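1. Any chance you can model this:
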Amino acid sequence: MNQDFLTPVKESVVAYLELQSSLCLGNSIRIHTQQAGFPDLENVQIAILGVQEDRNSQDNFGCGENLHFIRKKLYELFPGKWQTNIADLGNVLKGNAVSDTYFAVSKIIEDLLKKNIIPVIIGGGQDITYVNYRAYDALEQTVNITAVDSRFDLGNLDDALTSQSYLSKIIMQEPNNLFNYSNVGYQTYFNSQEEIQLLDNLFFDTYRLGKAKELENIEPAFRNADIVSIDLGSIRQSEAPANNNASPNGFYGEEICAIARYAGISDKVSSFGIYEYNSKYDNQHQTAHLIAQMIWYFIEGVNFRVKDYPFSSKENYQKFTVLLDDDDPLTFYKSNKTGRWWIEINILSDNKYKRHALIPCTYKDYTDATMQKIPEKWYKAMRKLA
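-> Predicted coordinates for the structure are as follows:
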């Protein structure tokens, strides 16, 4: 782990923690402080990483500052019945150029991934999602991204990398390791019909806000993700005002916390980021408090992972075969541990997409198939493999 890129947690936060209960969460986190130095990462499962880079955040300058407000609110919460070891690595400061910050963040995330430590990224614009994605290049695997966002952030192909154009860079730039992208909670009036059609043509998964608020619809999108990226603009302004791009509609606080728990409980999610927090627009640190609770729920989810697919063998599942009138049968699997469902995709054993052989789905997808309605997610996965 390259510690040179990281600065310690602010001394005022450490002093604040000393005033809290000995049982609070902050007292069980291994914190990078001026006095204690960099924490030991042995047996750590989750590492908090602050990013103070805001130069490519569109219309939200300042979104890398004052991350200590989030830490204060997180540290004072009480943990659940957890076995999870957590570290707080401190912050990556702005480099001389944005590219310097990007390099540092990508390198740190890459090192954490190789140690099987889940980075929880706070601060910075959502362009950091692209940097997070590039950290997976070293793992030489295809990647699924689930973004919780009111906008697709496609931008134009010739735009520079910003918080509102990062997705086109992920899709177009080499090496292209993206297998699937899911957007959860988009609001139609913020996205052109051409953009909506483009994502459909790419066989990506999109969930309008109304559909996404029925939370059981979106759980498979998180179970299938490697990277989860949350833009605070997906949360309604009354709940999370600390974002210059906030709007009246979006998720409620309890909904975004449930989403964070979905991300945590997914056996596949290996990095998690919450972006676009801008403290100067906050109201009595309300947004900082909500972000702290989102992180709490993510940790709660990680603590209750049950090692379903891709960690279990098929003997741990019930198999269901659905005969279709005019096509090959569809095969579904239901976990004996959790009752969660998957649908099988036929992939050659030497195919680089082998880890996507089972696509998460819902019980409704299975019942639809029994009525001869092929689940859309199966169709999209097969088209991507064609």
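2. drop to CA atoms for contacts and neighbour counts, all remaining ones
-> OK.
3. now the strands for the stretch 101-250 of the chain?
-> Using DSSP state E, counting those that start in this stretch, the strands of the stretch 101-250 of the chain run over 118-122, 143-148, 178-186, 205-208, 227-231.
4. Could I get the ones you listed in CSV, plus columns for mean neighbour count and distance to Ser99?
-> Listed next are these as CSV, based on neighbours: other Cα atoms under 10 Å; distance: least, Cα to Cα, whole Å:
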stretch, mean neighbour count, distance to Ser99
strand 118-122, 24, 18
strand 143-148, 25, 22
strand 178-186, 23, 22
strand 205-208, 18, 30
strand 227-231, 24, 20
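5. will you turn those strands into a markdown table that also has distance to Met294?
-> What follows is the strands of the stretch 101-250 of the chain, written out as a markdown table (distance: least, Cα to Cα, whole Å):
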| stretch | distance to Met294 |
| --- | --- |
| strand 118-122 | 11 |
| strand 143-148 | 13 |
| strand 178-186 | 16 |
| strand 205-208 | 20 |
| strand 227-231 | 10 |
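6. Of those strands, give the one that comes closest to Ala288.
-> strand 118-122 (10.5 Å; Cα to Cα).
7. between that closest one and strand 227-231, how many degrees?
-> 10 degrees (axes from the mean of the first three to the mean of the last three Cα atoms, to 10 degrees).
8. what's strand 118-122 packed up against?
-> Other helices and strands packing on strand 118-122, by 3 or more Cα pairs under 8 Å, 6 or more residues apart in numbering; DSSP states H and E, are strand 46-51, helix 98-114, strand 271-275.
9. hmm, 10 Å instead?
-> Strand 118-122 sits against strand 46-51, strand 86-92, helix 98-114, helix 128-134, strand 227-231, strand 271-275, helix 286-303, with contacts defined as 3 or more Cα pairs under 10 Å, 6 or more residues apart in numbering; DSSP states H and E.
10. Another for comparison:
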Amino acid sequence: MRVQKRRRKKRSFFVKLMAAMAVIIIAYFSFKIISDTGYQALNPNDTKFKAVTIKSGSTPQEMGDTLQKEKIIRSSHAFAKYAKQYGSEKLIAGTYLLSAAQDVESIYKQMTIGPTAAPQLPEGYAYIGNTQTPEQTAQSIATATNVPSAKILQAYDDKNLIKKMEAKYPQLMKGVNPSGKTTYKLYDYVYPGVYNLKGSGNADAVVEKLLGIANDDLKPYYSEMKANGIPAPTVISLTSVSGKSEFERRLKFIKKIAPYAQELSKEYGILASISIAQAAHESNWDNSILSSKYNNYYGVKTQDERAGKSVVLETSEVVDGETQTQKARFAVYKSWKDSMKQHAETLAKGNTWNPDQFKDVLAAKNYKQAAKALQDDSYATDTNYTQLLIKLIESWNLEQYDK
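-> Below you'll find the model as predicted:
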């Protein structure tokens, strides 16, 4: 009987030991799986970049907490563990462009180079920035896919592919005309971001995939784009940097001043598109102190030093081809309408020393002629002023207010 009891105790002990080992093994592999998963990208298909600031003096864990809070990584613990393993002292504080498509290894590498570093991506991923040229994006795609960059550039201009994309994404592709002049290239319809291009196929397939993602990203804007005739590249270039709120703010500004610009056009003969474009450009879309606080939309200067009539502010002027910061006295208006009215009167009646100074602007038949006339008639010192106005008018379809 004692032998059987001893055997039972040994068997019971062995069973308990095996069970405990099983628990430890399961816990180990579960932790390893969770840990390994923590290193992976949070969302491999996220095409958006976010500016994330890592504060100076942050510990690896605090950095990880920031990245997890901003929804860039899966696990702050995984980031801290990786950083400690490969050298947390190499991490540099600053503001980084990061994406949830980046894994911990890529983010760590980027943060050891510094805030000026281009986004570091896993194999098979391409980064397309909002300031990149078509050639730069083609090279990024080529590196990620092994599709030659020359083939990507050809696809951007391919008329057959343009027709195919117009048929597939009609709301996105307005502004491209494969049978005549091409206002934009397919490249202009690619939304800046990071793309998982693994297994994308040939150049046409890659470009089609990029445009498909852009089409999804722009769906919230399609109703406003259609109602106002605004092309997709305008929305893409703005929202990829400033977000939807800035698009809505600028559109609201146009809607606010357009009816009055049309009234002034009838009275003074100044094209409404020119009045709106100049107001948007000179006031930084009503985001300058001079416009938002003093109702001066056009940067009008004055010699009137009476209280409430003027204010002295810093301004940028182009002198001999170089931009200089100077102080100048600017007019103060009771309302934004007063500012627009005086602007129209100045163009229509000129100055006291030259009443015909802007006669070419008045004689212009369209916004391109008027924009050139402003430059020729010495309205602005910026040598790029004509092209700036033309681009702004075409980007926001301001010509519609001239009809």
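11. Now the TM-score, please.
-> In this superposition the chains share a TM-score of 0.24, using TM-score structural alignment, normalised by the length of the first structure; 159 aligned residues with a Cα RMSD of 7.2 Å.
12. returning to what we had before: among the helices and strands packed on strand 118-122 of the first structure, which comes closest to Ala212 of the first structure?
-> So among these, strand 227-231 is nearest, using Cα to Cα, at 13.9 Å.
13. next helix or strand past that closest one?
-> Using DSSP states H and E, the helix or strand that follows strand 227-231 of the first structure towards the C-terminus is helix 253-265.
14. packing partners for that following helix?
-> strand 143-148, helix 219-223, strand 227-231, strand 271-275, helix 286-303.
15. And the ones you listed: which comes nearest Arg71 of the first structure?
-> Across these, Arg71 of the first structure has its closest neighbour in helix 286-303 (7.2 Å, Cα to Cα).
16. That closest one vs strand 46-51, what angle?
-> 150 degrees.
17. re the thing from before, switch the helices and strands packed on strand 118-122 of the first structure over to TSV; also include distance to Tyr207 of the first structure.
-> Shown next, in TSV, are those (distance: least, Cα to Cα, whole Å):
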stretch	distance to Tyr207 of the first structure
strand 46-51	28
strand 86-92	32
helix 98-114	28
helix 128-134	19
strand 227-231	14
strand 271-275	19
helix 286-303	20
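18. So which of the ones you listed is nearest Asp368 of the first structure?
-> Comparing these by Cα to Cα, strand 227-231 comes nearest, at 27.9 Å.
19. other SSEs contacting the closest one?
-> strand 118-122, helix 128-134, strand 143-148, strand 178-186, helix 253-265, strand 271-275.
20. what do you get if the cut-off is 6 Å, keeping everything else the same?
-> strand 143-148, strand 271-275 (3 or more Cα pairs under 6 Å, 6 or more residues apart in numbering; DSSP states H and E).
21. Out of the helices and strands packed on strand 118-122 of the first structure, flag the one nearest Phe69 of the first structure.
-> That would be helix 286-303 among these, by Cα to Cα, at 6.0 Å.
22. Quick check: what element follows that closest one along the chain?
-> strand 317-322.
23. Could you list the buried residues of that following strand?
-> 317, 322 (16 or more other Cα atoms under 10 Å).
24. does Tyr127 of the second structure count as helix, strand or coil?
-> strand (DSSP: H, G, I helix; E, B strand; the rest coil).
25. Tally up the residues packed near the closest residue to it other than its chain neighbours, please.
-> Among residues not flanking Tyr127 of the second structure along the chain, Val194 sits closest, at 4.5 Å (Cα to Cα, 6 or more residues apart in numbering). Residues lying near Val194 of the second structure (other Cα atoms under 10 Å) number 25.
26. Is it correct that Val194 of the second structure falls within a strand?
-> Yes. Assessed by three-state DSSP, Val194 of the second structure belongs to a strand.
27. close enough to count as contact, it and Thr137?
-> No. The criterion here is Cα atoms under 6 Å, and Val194 of the second structure misses it with Thr137 at 11.0 Å.
28. since we're on Ile86 of the first structure, how many residues are nearby?
-> Ile86 of the first structure has 22 nearby residues by other Cα under 10 Å.
29. Please disregard the earlier target; I meant Ser395 of the second structure.
-> Neighbours of Ser395 of the second structure (other Cα under 10 Å): 16.
30. cool, and His68 of the first structure?
-> 19.
31. how close does it get to Ile122 of the first structure?
-> 10 Å (Cα to Cα, to the nearest Å).
32. Just say helix, strand or coil for Ile24 of the second structure.
-> Following three-state DSSP, Ile24 of the second structure is assigned to helix.
33. Quick check: the gap between it and Asp36 of the second structure.
-> Ile24 of the second structure is 18 Å from Asp36 of the second structure, by Cα to Cα.
34. what do you get for Lys16 of the second structure?
-> 30 Å.
35. mind listing the helices for the stretch 201-350 of the second structure?
-> For the stretch 201-350 of the second structure, the helices defined by DSSP state H, counting those that start in this stretch cover 203-217, 222-228, 232-242, 244-268, 272-282, 289-294, 336-349.
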